[in-house]
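Enquirer: let's see this in three dimensions:
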Amino acid sequence: MTFTPADLDGTQALLDGPGLGTLSIAAILAESAKRHHDRTALHFMGQQISYGQLWDETRAYAGALRARGVGRGDRVALMIPNVPDFCRAYYAVLSLGAIVVPIHLLFKAEEIEYVLKDSGARLAIVAAPQLAEAIPAAGRAGVPILSVLLPLGAETPVPISRLEVEAQAATPIEFYESVNPLAAGTILYTSGTTGHPKGAVGSHLAMVEQVHASIIDCADMSRDDVVFGGLPFFHAFGQTAVMNTCFRAGAAIVLLPKFDPVEALQLMVATNTTIFAAVPTMFIALLGAASAAGFASPRPKLRYCVSGGSALPVAVLERFQEMFGAVVQEGYGLTETSPVATVNDLDDPRPGTIGKPIWGVDVEIARAFVEGESDPDDSADPDHVEFVPAGELGEIVIRGHNLMKGYLNNPAATEAAMVDGWFHTGDLGTKSDDGVVTIVDRKKDMIVRNGYNVYPSEVEDCIMRHPSVANVAVFGVPDETHGQEVHAAVIARPGATVDCDEIVAFVREHLAAYKFPRVVHVMEAFPIGASGKVLKRELVQEFSA
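Expert: I've put the predicted structure just below:
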């Protein structure tokens, strides 16, 4: 037989093409409904929802969306807190082969409008408390709204249909749609500090592989666990490390729509919660609430905790482990990495580090030029990755199955972030000889005082060891003489009084002279985003004045 060029092209397309295999994030819930049909999937407001019930309700929601014409490749926005409806809507959209676009619950109308337009959303599913901002945004974007949690008889500026009502009348889907593993499953918008947020497009493969890598090698989780669900599901951390991972394991999730440390403690005690997954501000708040309640008060019998989102001060980790008797496992990642990239080994934890790369993911340290640093390497080539020796500071770069497909409608941003096949995180860190990564700080958060680099996380870790401090945020304020001046905002522990001069003297005793804060502000609370991070840019704006 003689082969023609066309035959060769066809063979190459077969070898390099997408193939016949399929994969869907929706399988996480669908398959657990088969395997754990009668087991509890969700605890919510004193009720327990089984896996079988949750999947049946999801299939009905999917039937209602299908009746509205939602199908493969359509984008559907979700603006729902951590209630069962988020899970139902999330997996319903995915089961139709459509793409989920979660929206930050604190977004205002203009921000919501931008996400709806940029994502090309065909429909928005919005919880009743978010309708006030979402209705005008959707109207300007020309996107129809379906509500959840809207009481019957409630008045709205425009007529709003209820997804729950349409689901009751719809024919439930029988199977979830098969999609290519590399097809888009989610568009998660990053909370940028300047300009509009960027939509990171995540594939079904990246999201599902995250879950499998976690369950096999990283997370100490089984179907017998009860997991705290206070991390917002619209965020990559809560969506992947809690919702998708728990459902894959067959564990139960305790839903808390809005984090409150006292309510969280009570809820975890009542439900016998075994795993606490949270960002550092939640750990600090829980310590404060438990201390205020007294040692005689009931505490959850946690056996394992997960921290991510930002660096957890070692002092906080040690206090938490002592108070709750549970191991705290730190990890690291970004929205663009689905999100987990590194995790501390439970058998060999290294407090103060972010551990080693997860299976199938490479994490290295590359030479990085930071604008304003005292000795930049002008010979560094921005178009190529140059790795630095073990122990040397540089930018954390990542490659692997966990990477996003790219930024939606923003090829320039995608190209800028990807160099030589490596995603540049914008985080500064080091890597030891045995592969353990330590994050130092965000490039954008680094303070340059008199030409010397000051890393806020290092100063924060020092201040957190002071006995009167419950929480701290260190940031740089523009200064005519020094370029930037080091400021610290602190919150006192319950019953304690903070002496600002004492804090300055404490840091001077432990860190170099150029690092200690020249100004200390005592605050009742920090500005916190919905994902639990301290909004340092707001502190900079407030105290720059």
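Enquirer: only C-alpha atoms from now on, for both contacts and neighbour counts.
Expert: Fine.
Enquirer: not counting residues beside it along the chain, what's closest to the residue nearest the centre of the chain?
Expert: Central residue of the chain (Cα atoms, centre = their mean): F237, 2.9 Å from the mean position. The shortest distance from F237 to any non-neighbouring residue, by Cα to Cα, 6 or more residues apart in numbering, is to P339 (6.3 Å).
Enquirer: and for comparison, fold this next one:
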Amino acid sequence: MATLSVAAILAENARRRPAKTALVEGERRLSFGDAWQAALAQAGALTGLGVRPGDRVALMAPNTTEFPLAYYAVAAAGGVVVPVHLLLSPGEIEHVLKDSGATLLLVHLAQAVAGRAAADALGVRVVTLGAEFDALAAEAEPLTTYATRAADDPAVILYTSGTTGVPKGAVLSHFNLVMNATVCAFDANDVRPDDIALGALPLFHAFGQTVSLNSTWRAGATLVLLPRFDAARAIELMVKENINTFHGVPTMFVALAAAAADADVLPELRVCISGGASLPVVVLERFETAFGARIYEGYGLSETSPTATVNQPDFGTRAGTIGHPLWGVDAEIARAEVEGRIELLPPGELGEVVIRGHNVFSGYLGRPQATAEALVDGWFRTGDLGTKDEQGFLTIVDRKKDVIIRGGYNVYPREVEEVLVRHPGIAQVAVIGLPDELHGEEVCAIVVPAPDGDRDATAVIEWSKEHLGRHKYPRRVEFAEELPLGPSMKVLKRELRTRYAR
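Expert: Reported below is the predicted structural model:
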């Protein structure tokens, strides 16, 4: 039996570079050696609490030192980490705990009220990260090494944000996560041991967990945590800590490009990765102009560990695309309307993005039907529509379910957003389809105005007419102070559809 553990990522660094700084949070600095010893002590405490290999341990914490240490402690004890989104209500947390079968909740003080309410309702044990967990770790016998796990054993269960109803648990193996971290570090991106990365993406989310935490540490590089993202603060911290690597979602790049004008000094960034949602080309251009750094846009899902494709130096980069598949991964375009089998399409055709490779999850926990619908003929069906050109560059057009069908014509919100965000009076925009008696659906743009932009819906519609096809331009424009964001910083279009349906 081949064995493998995510815990090896930290254990190997402790062996190879024990004195090197692994983690920075405010004034706290931990070397790889110290971080691994702390994780082994916590793993001893978990074992003392009855955690056995294969047991599910829920982890609810912001981007503070407690998260990575507890994450690796659970892995070292042989447990399965169940990260909990910080913005969930007690009822939603209860669903995650119950559905995953978690036997223990490790919760940060900041989330303790909501976490404890959910755990108490189910009779799940709660340990507070910080003083309580540290005391248990101090008394426990530290593990001497990490527990043996089969490569295909579950390592993490990530709950998808539930855009299609109740959140489902995507089961990721040690092999999925170790391979994704390794390939991201050494094949897709040129990550070096002397790099210093900013950990601003939530670590409870797949992108932050694999790309910021596991991939950075896989390369032996340093991670600087930022518990709450604020663009001005992020720039200050990047300068102070000599950070050269930034991983973010489009909303973060928008904020950083705007904040750059007011900053006295800007960091010298070498590697910038964007994912989580489509990055408008104009945002990429503004950021690259302000910081003099290139953004490599990628794509992935919880079910693909998450990285599936990314713009890579080896293949050249192309703005507006998600680049090429990772090493060992295939991404193709299949006929979207065909159910039950995969019918691949030639280059240039629009269809559903399908993925196969070492990054594809084991399935949805306890949901064989949903798993069978998602994993077909050895491919994972993403639900995203896209194209692949002759050079192998992939482009995401939109979510299958976000496509607006107006009068029989398909309108892809992302295409409309790309045009509207170039309007000088628009800072951010989300385009949705709303029910319409005449056309079936109507195109609606929700606009966050620029600081000097006015709120003239008619003017925006008239401008749109000049830049978009007759079936594509928004007939309705609404203004908002901000767009609703989910825990992974994606715009919640389902919330907008509910809010503006009338």
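Enquirer: TM-score for this pair?
Expert: Here the TM-score for the pair of chains, by TM-score structural alignment, normalised by the length of structure 2, is 0.97; 501 aligned residues with a Cα RMSD of 1.3 Å.
Enquirer: ok, back up a step: ok, the residue nearest to F237 of structure 1 to I215 of structure 1 distance?
Expert: 15 Å (Cα to Cα, to the nearest Å).
Enquirer: repeat that for R465 of structure 1.
Expert: Counting by Cα to Cα - R465 of structure 1 and I215 of structure 1 are separated by 34 Å.
Enquirer: repeat for V440 of structure 1
Expert: For V440 of structure 1 relative to I215 of structure 1 (Cα to Cα), the value is 27 Å.
Enquirer: ok, now which ones touch the residue of structure 2 most remote from its centre?
Expert: Distance from the C-alpha centroid of structure 2, by Cα atoms, centre = their mean, peaks at L438 (38.1 Å). If a contact means Cα atoms under 8 Å, 6 or more residues apart in numbering, then L438 of structure 2 has G407 as its contacts.
Enquirer: SS state for it?
Expert: coil (DSSP: H, G, I helix; E, B strand; the rest coil).
Enquirer: so what does it match up with in structure 1?
Expert: Correspondence of L438 of structure 2 to structure 1, assessed by TM-score structural alignment: T481.
Enquirer: ok, now G79 of structure 2?
Expert: By TM-score structural alignment, G79 of structure 2 lines up with A98.
Enquirer: neighbour count winner among P339 and I215 of structure 1?
Expert: P339 (27 against 18; other Cα atoms under 10 Å).
Enquirer: now do that one against V208 of structure 1, distance only.
Expert: Applying Cα to Cα to P339 of structure 1 and V208 of structure 1 gives a distance of 12 Å.
Enquirer: helix/strand/coil for G202 of structure 1?
Expert: strand.
Enquirer: okay but it is in contact with V208, surely?
Expert: No - contact criterion Cα atoms under 8 Å: G202 of structure 1 and V208 do not qualify, at 10.4 Å.
Enquirer: ok, average deviation of the lengthiest helix in structure 2 from structure 1?
Expert: Determined from DSSP state H, the single longest helix within structure 2 is helix 32-48. Aligned to structure 1 and superposed, helix 32-48 of structure 2 gives a mean residue distance of 0.9 Å (mean Cα distance after the TM-score superposition for structure 1).
Enquirer: next, count neighbours for the aligned partner of N242 of structure 2 in structure 1.
Expert: Using TM-score structural alignment as the criterion, the counterpart of N242 of structure 2 in structure 1 is N272. Residues near N272 of structure 1, counting by other Cα under 10 Å, number 18.
Enquirer: kindly report the same for the one 3 residues further on.
Expert: Here the number of neighbours of I275 of structure 1 (other Cα under 10 Å) works out to 26.
Enquirer: before we move on, what about D383 of structure 1?
Expert: Based on other Cα under 10 Å, the number of other residues close to D383 of structure 1 is 10.
Enquirer: same deal with the one 4 residues further on?
Expert: F387 of structure 1 is surrounded by 16 other residues when neighbours are defined as other Cα under 10 Å.
Enquirer: how far away is it from G429 of structure 1?
Expert: Taken as Cα to Cα, the span from F387 of structure 1 to G429 of structure 1 is 12 Å.
Enquirer: give me the common contacts of those two.
Expert: By Cα under 8 Å, 6+ apart, the residues touching both F387 of structure 1 and G429 are I365.
Enquirer: of G202 and V208 of structure 1, which one has the most company?
Expert: G202 (28 against 25).
Enquirer: got the residue ranges for the strands in the stretch 351-500 of structure 1?
Expert: Assigned by DSSP state E, counting those that start in this stretch, the stretch 351-500 of structure 1 shows strands spanning 356-357, 361-366, 394-400, 406-407, 418-419, 422-431, 437-442, 447-449, 452-454, 469-479, 483-492.
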